[in-house]
Structures are given as C-alpha cells and as structure tokens.
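S.K.: build the 3D model from these lines:
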Amino acid sequence: MTVRTSRPGGGAVPPPEPGLTSERVLARAEEIARTLVGRQAETERRTFYARDTHAAFTEAGFYRILVPRRYGGYAFGAETFLRVAMTLARGCPSTGWMYLFGAAHSLAVATLFEERAQAELFRSGHFICPATVAPRGTAERGPDGGWVLNGTWPYASGAPYATHFLGHVLVPGDEGEPEPMMFVVPREMWRIGDDWGGQLGLKGSGSHSVVMENAWIPGHHALRGHLSRVGVTGGTPGGRIHGGEYGGGPLSFMLLELGALAAGMAAGALDHYADLMRTRTTIFPPVVVRTDDADYQFRYGEAAAMIHTAEASVLHAVREWSAMSRRGPRAFTRAEELRLALISREAVRLCWRAVEGHLIPSAGSSALSDGEPLGRVWRDMSMMHSHAGLGIYLSLIANRELAQARFGAVDGADRESDGGARP
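M.R.: Modelled structure (predicted):
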C-alpha cells in the first residue's frame, strides 16, 4: 500500500493588510459583485468561477474573514462573512455559493479542533475548505496512529480552489457499531472529480467530488462525531484559544448560511426583474412600460417586501448568534441552535415565494430562455432545495428536534456529541 503524507505544520503569519476593516471588505464585495453579473454564463460553462475572480477574492481578503487572527486571518466575524456571501450571490448565485461553502468552514475548524491541529491546518492563513456531511468512503488506522482514507465525497462546493477538505466517514464505535468521524485533509492529499455542471442549477458552483486514494492524515486532524451533532455547551477548543465566535454553535451558523445565499440570489432576481420593468411593455392594453403598470408595481412591491424581510431575519439571527457567542458556550443549547436555524429556513421560503410566485409568472416566458439571468436564478434556487441541509434537515428533522428539545422528549436523534473529542 502506498501512503502519502501531508507536510508538517508551520508557523503563524500576519494578515496581509493589518489595517483592513470589515467595512472595507464589504465595499470590496459590492465592487466585485457588479462584475460577476455579466460572467454568469461563463462561470456555468467552466463549472466554477474564474481564476482572476479567485485572485480578486484572495486580494480582497475574503478567504480570511473567518480565520483567527493568530493564524493570519482577520476574524471579522459571522455577520461580515454572511454579508459578503450574500452580496456575491446577488451578482452570481453560483459564485456566491462556491465562495461561501469554500470559506465558511474555517470557523468550524477553528472552533472544534485542538491548538496543535489548528496551527498546522491554518499555517498559511489562506484557508479554503469545502465540506460534505454525508459519511462516505473508508478510514483505516495507519502509521503513527493516523488515518488512511479512501473514497469519493460528492458535492464539495468550492473544491477547485480549495486548500483543504472537511469530510465525514463511518468508523467502528466503542461497541463496534459504526459512528461518524469528521476529518480535515490538505489539498495535496486529494483530487477533484470531473462530475459537475450537468445539473439543473448552480452549474458554476464548483461542487465537484473529492477523491482520495490512500491519503494519510495524523490522528489529531480527525474528531469523533458529525458536524451537525456537535454540542458546544461544555466549551470548545476554539473558545479557549480564541474566544468569542470560536465558541459558537456550528450547526446554527452552518444553516444560517443557506438563508444568506437565498436572500442574495433573490435580490439578484429582483434586480433582473427591475431591468425588465424598465425595458419592456405590458402585453395587454393599455400598452405601457411596465414600470407604469399598477399590476407590475404590485408584483415588484410584494416580492421586494418578502426578500427584504428574509435578509433582515437572517442578519438579525446572525447577530443573535454572535451575541450568544459572547455570552459563553452555555447559551448554545440544542433548542437555541435549532431556533436560529429554522429562521434561516423561513428566510429561504420567503425568497422562493417571492421569485417563484411573483417574479417568474409575470416576467414572461422570454425571461426564462436559455442564458437569461432571471431564469438562471430560478434554476439555481430550485436546485438549492435539493441541498440536504434545507430539503431534509430543516424541512423535516429540525422541527421534530426543536419540539423534543423544548418538551424534554427522549429520542436517540437529539443526543449531542462533545465538541473536540478525539477518536
């Protein structure tokens, strides 16, 4: 058996722009998002955003927003990160999706893994780590107590420019029963599959598979448990090392991401609908520019209210998440995490009702022609509903778990793992 090894950890590096502010980062996101609108078709053909876009994100500091300062990041926090992702998704849904799911998991890694692992994984400060939640592949004990990984992990959004990958695999538990294990693998340990771009939507989201063949990682780069089941009420390594949001609940933050993306996509759809209103006329007499027609005014206003409400609810929820982080890990009970997560689900539903129920029916069939931006957003948001976090967890499981947590019902599904436990 041929086993490849990762490089040893290095020292921390300062951020490239020590004086950079979150306000400047948000302004950069606005500037870059405007350039993404005209590149949507190109991004879909490529199946991921362009290398010059990646370079612009790198230079703007986007990939370091959630990386701790001691490892060369900016630690600007959850709200800044979600605002940047929301803005990029407004310009191009695929680009926003790929960026968010590549950059988001630096927060989970900095929260859950011990200091030794963090120093190695964040050694350059530039950290892009897509993740998948479905356990796949195999893990066997390898040299020096590490793990040898084999398999294919699909839907790793952000893989084309990733520096790492966070995945799950089933391993024998204490009583021989299989249980999930999460792990982080450096980029040199895996390759991406040529299997993305033929889907209904999000064709440019870089959601390729990650393929590993005898990839070795040290034992401290793996943790027993599933990312969605980790409880933090007893504290986390990140909370002890960095404080603040690095002691927050991974589940609720991970699911708030979906609401932010939906709000960004729907805002983009509203932009495209506004362009149609300015340039097209009504079909039935009196024939006027759509901006002068009462029915189109009504549709626009209804959709705008829904989208703005969705955005406000997501941003309010993430501010609550940050405030809970400052109060300490005990604030993140399972019930509180689920409460925040379900706000995100309702935000997605509002955005979908706005686009699917008001904008699409009145835009006209020509707006759904191949390559038209409004039709692309509709496809992308349709595809979004197949995401397991939205279509399965938030739509089904989270409701039951919230009730169980509130009323003390006993169910095997609501047991939490202890964050930071080693295999």
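S.K.: switch to C-alpha atoms for all contacts and neighbour counts from now on
M.R.: Will do.
S.K.: longest helix of this structure?
M.R.: Longest helix in the chain, counting residues (DSSP state H): helix 294-327.
S.K.: just checking, what packs against it?
M.R.: helix 78-91, helix 250-279, helix 334-354 (3 or more C-alpha pairs under 8 Å, 6 or more residues apart in numbering; DSSP states H and E).
S.K.: run the chain-centre distance for that helix.
M.R.: Distance of helix 294-327 from its chain centroid, counting by C-alpha atoms, centre = their mean, to the nearest Å, is 18 Å.
S.K.: point out the most buried one among the helices and strands packed on helix 294-327.
M.R.: helix 78-91 (a mean of 26; mean count of other C-alpha atoms under 10 Å).
S.K.: contacts for the helix or strand following that helix, please.
M.R.: Next along the chain after helix 78-91, taking DSSP states H and E as the criterion, comes helix 93-103. Helix 93-103 has contacts (C-alpha atoms under 8 Å, 6 or more residues apart in numbering) with 36, 40, 43-44, 48-49, 62-64, 66, 82, 85-90, 127-131, 157-159, 162, 202-207, 257, 261, 264-265, 377, 380.
S.K.: now the angle from the longest helix of the chain to helix 78-91?
M.R.: Angle, helix 294-327 to helix 78-91, by axes from the mean of the first three to the mean of the last three C-alpha atoms, to 10 degrees: 150 degrees.
S.K.: Proceed likewise with the subsequent sequence, for comparison:
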Amino acid sequence: MAVATNVPEYGVVLQPEAALTPAEMVARAEAIAATLVDRQAETEERTFYAQDTHEEFLQAGFYRILVPRRYGGLEYGIDTFMRVTMALTRGCPSTGWMYCLGHAHALIAASLFDERAQSELFAGGDFICPATVVPNGTAERTPGGDWVLNGTWGYNSGSPYATHFIGHTLVSPGEGQPPAPMLFIAERSQWRRLSDWGKQLGLKGSGSHSITMENGVVPGHFTLNTHVSQVDVSKGTPGRTLHGNPEYGGGQLSFMVIEDAILAVGMALGALDAYEDLMRSRVALFPPNLPRTQDPDYQYWYGQAAGMIATGEAAVLNAVQQWTEICAQGPAAVTKEVEMRIAAICHQVVDLCWHAVENYLFPTAGSSAVRQGERIERVWRDMSMFHSHAGFAVFLSTIAKRELAKARFGVEDGAHA
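M.R.: Below is the predicted model:
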C-alpha cells in the first residue's frame, strides 16, 4: 500500500522509517518482540515499557498503522495492527497490551469524528490514545460550546506515552432529561497521569494508570453524544465518507473484542515458546528420565496446547477477515447480530488460549519454571489478570451471548415470552 504523498498539506512530516509495507511492519514487530522477552521484569518494575522501546515503535511507524493516510498515517488497517499486536504480546504481554490499547482508538477517532476534529486530532501523525468505558467525572458547557471536565478515570492502558485520552462522562441531553453518556477526546495538555499502577496480579507493565482532569477543556467538536459500545454505524460514518475506506465505518464494539482475542493468542504463544525451551533443555521427572522432547507425556501436553493455541489464532484471524469483509459490504451489513457473532468467536478464542496455558503448560512446566519472574509464571499471572477485565469477564462471557441470541431472534429489550 502506498504512503500518502500529500501529507505536507496537513502539516505532517512522515518519518522515513515509518514507510514500511504491512508485511515489513509485522516482521519489524516480530524482531522487536524478541528483544522484549528479557526486559519483561524491568517493564513490570517501571509499570510501562521503556522510552527506547517507545522510540523504536515511533520509528517503525507502529503508532500510525490505523491513522488515515491523509494525515500522515499508514492506514494499513486492522489486519496489520492485530498482527503487530500479537507479535509484541508474544514477546511481552504487558508491552503488547499497552501498545494495543494505546493505538487502537485511532480507529474511533478516524471513524466517528468529522473532518474538522480529525485534522486537529491527527495533526501530530502518531496517535496514542488510551480509553476507558466507565462514565465518570463532571462536565460543564461553556458559552462558546466547549466542555470543562473534572474527574478521574481508571485503567487507561497506554497512558505513559499518550497523545490523547478518550473518556466518557454523563451529561443531560436537554432540560429535565436524565443524564446520558458523552464520549470525549482530551488532548494531552488537559490531563495528567497518576502513579497508581503496578500492584495488580498481572499486566503490571501495561501502563494502565488512572487519568485525572482538573478543569480540563475539551472542544465541543471533540465530543459525541453516545457511548463507544452503543455506536450504530449501519447508516455510515464520517470516516467512511471522508477517507473512502470501509474500515473507518466498521463495528466499533466488534473491533474492541477482537483486540481481546488477539492479546490472548499473543500471550499463549509466548507461554508456548517458553514451554518449548523447557522441552529442549530438560528431562522428564520420572524414570527413564528421557529428554522431554522424547517423553510421550510431554509430547502430548505440548501438542495439545499447541493445537488449542493454533486454533485460537486461526479463529481470531478469521474474525479479522470477517470484520473487514463486512465493512466492504457497506454500512447496512454491520448489524448487531454480526457484531455479537464476532464477539462470540472471540470469547472462544480467549477460552482456548487460557485453557491451553492453565491446563497443560503451567502445571507441567515444573515448579522451578513457575517461580516469580519466570516467563510461564508471568504469562499465567497476566492471563489470570486478563480474566478480571470487564470486557472478558462480564461482556464476552455473559452479555454478548445473550445479545447474540436476542439479535438473531428479534427479541427486544424488556420483551417477555
């Protein structure tokens, strides 16, 4: 895919090393991922990946993958983004998580906001924008149409190097009407990051800090009267029209759950890599104490886990393909049933990967391989922490299943048999 030639018109200078093809972008991520394995402990201690890693990502163009070409981005689409995320997560779950949830929301900005907002939001080219879905804080409208926000929003993965922040608050849509969600994007100058991450069970290095705003100003055109999970794109989006790219008109909710699945696959692949090293370097615990590669039990455990993880990888990449094909069919094709079907696939992917690690790799690696700081131990903690994430534990595990059935059978909310 060619890189835009008109970026100077928008005040953006494309970095030379950012001009990679999609395949080269993924290969670069795989090469960088190999260097992240031995830095996992320092990443956890710092609570986010290092400055030099961030600079590598900048030079590689990772923060421009989803940014539209007209604003200096690469516009490679979600397939490249997800493959880069999977590669980085395989090397270091915290780093992959932080990168993914930092850059992913470029798709929201490029899809849902108008040209005026996008030209300002993407003026820097690179876009790192953590988001939180729980409405919080207070918002007051100024006479000029801007909003003044105060509050603290938790769990903002990607915040250490962020250029923006997406949050939600509650505002009344009219006189005497109950408060409703308002999505907003705040520039980096309008908020500060708190030092409140790193004490959790896992994903200690994911940069998931809280963000606080004290009289932060958000322009009116950086807000939408909706919640990101409730966006209906079936009648088109500003981004689809503006960029002529169907992916900027895709389902936002299904895109977010694909992130969950791709992160789970990346984590599980990292655990499988560690287990393979043990297979090659250690012997079975009981006579005749064969090398693990020759022991029938270890052969089975490895093969079972490898098959489960490979199935998860195949399923999530197919979900990516379904998402892009549905976008190409037109706005009306992005139905609730379609989004919930993709969500159902993604739940099964996460389950497969978790059970591969929990049931086969972690318990048979050996106690010395699951001490604090060992790679399999870290993945187990990270995936356990993953299971407490509301996107998986609440939405994918329960809500999405019901919503898929309701959409399929045309059951309205509040309807009774």
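S.K.: now what about the TM-score between them?
M.R.: Once superposed, the chains reach a TM-score of 0.95 (TM-score structural alignment, normalised by the length of the second structure), with 404 aligned residues with a C-alpha RMSD of 1.3 Å.
S.K.: which ones among the contacts of helix 93-103 of the first structure map onto helices?
M.R.: Using DSSP H, those in helices are 36, 40, 43-44, 82, 85-90, 257, 261, 264-265, 377, 380.
S.K.: what is the neighbour count of the aligned partner of residue 397 of the first structure in the second structure?
M.R.: For residue 397 of the first structure, the aligned residue in the second structure is residue 399 (criterion: TM-score structural alignment). Close neighbours of residue 399 of the second structure, defined as other C-alpha atoms under 10 Å, add up to 15.
S.K.: which of the contacts of helix 93-103 of the first structure are buried?
M.R.: 36, 40, 43-44, 48-49, 62-64, 66, 82, 85-90, 127-131, 157-159, 162, 202-207, 257, 261, 264-265, 377, 380 (16 or more other C-alpha atoms under 10 Å).
S.K.: residues contacting residue 220 of the second structure?
M.R.: Going by C-alpha under 8 Å, 6+ apart, the list of residues near residue 220 of the second structure reads 145, 146, 147.
S.K.: just the ones in strands from those residues, please.
M.R.: Within those, residues falling in strands by DSSP state E are residue 147.
S.K.: shared with the first structure, which of the contacts of residue 220 of the second structure?
M.R.: Contacts conserved in the first structure for those, using both residues aligned by TM-score structural alignment, their matches' C-alpha atoms under 8 Å: 145, 146, 147.
S.K.: contact partners for the second one?
M.R.: What that stands for is residue 146 of the second structure. Here residue 146 of the second structure is in contact with 217, 218, 219, 220 (C-alpha under 8 Å, 6+ apart).
S.K.: quick one on the thing from earlier: as TSV, the helices and strands packed on helix 294-327 of the first structure with distance to residue 119 of the first structure would be great.
M.R.: Putting those into TSV (distance: least, C-alpha to C-alpha, whole Å) gives the following:
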stretch	distance to residue 119 of the first structure
helix 78-91	21
helix 250-279	20
helix 334-354	28
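S.K.: identify whichever of those lies nearest to residue 141 of the first structure.
M.R.: Ranking those by proximity to residue 141 of the first structure (C-alpha to C-alpha) places helix 250-279 first, at 27.2 Å.
S.K.: distance from that closest one to the middle of the chain?
M.R.: That offset, for helix 250-279 of the first structure, works out to 14 Å (C-alpha atoms, centre = their mean).
S.K.: what of stretch 407-417 of the second structure?
M.R.: The answer for stretch 407-417 of the second structure is 31 Å, by C-alpha atoms, centre = their mean.
S.K.: and stretch 85-104 of the first structure, by the same measure?
M.R.: 8 Å.
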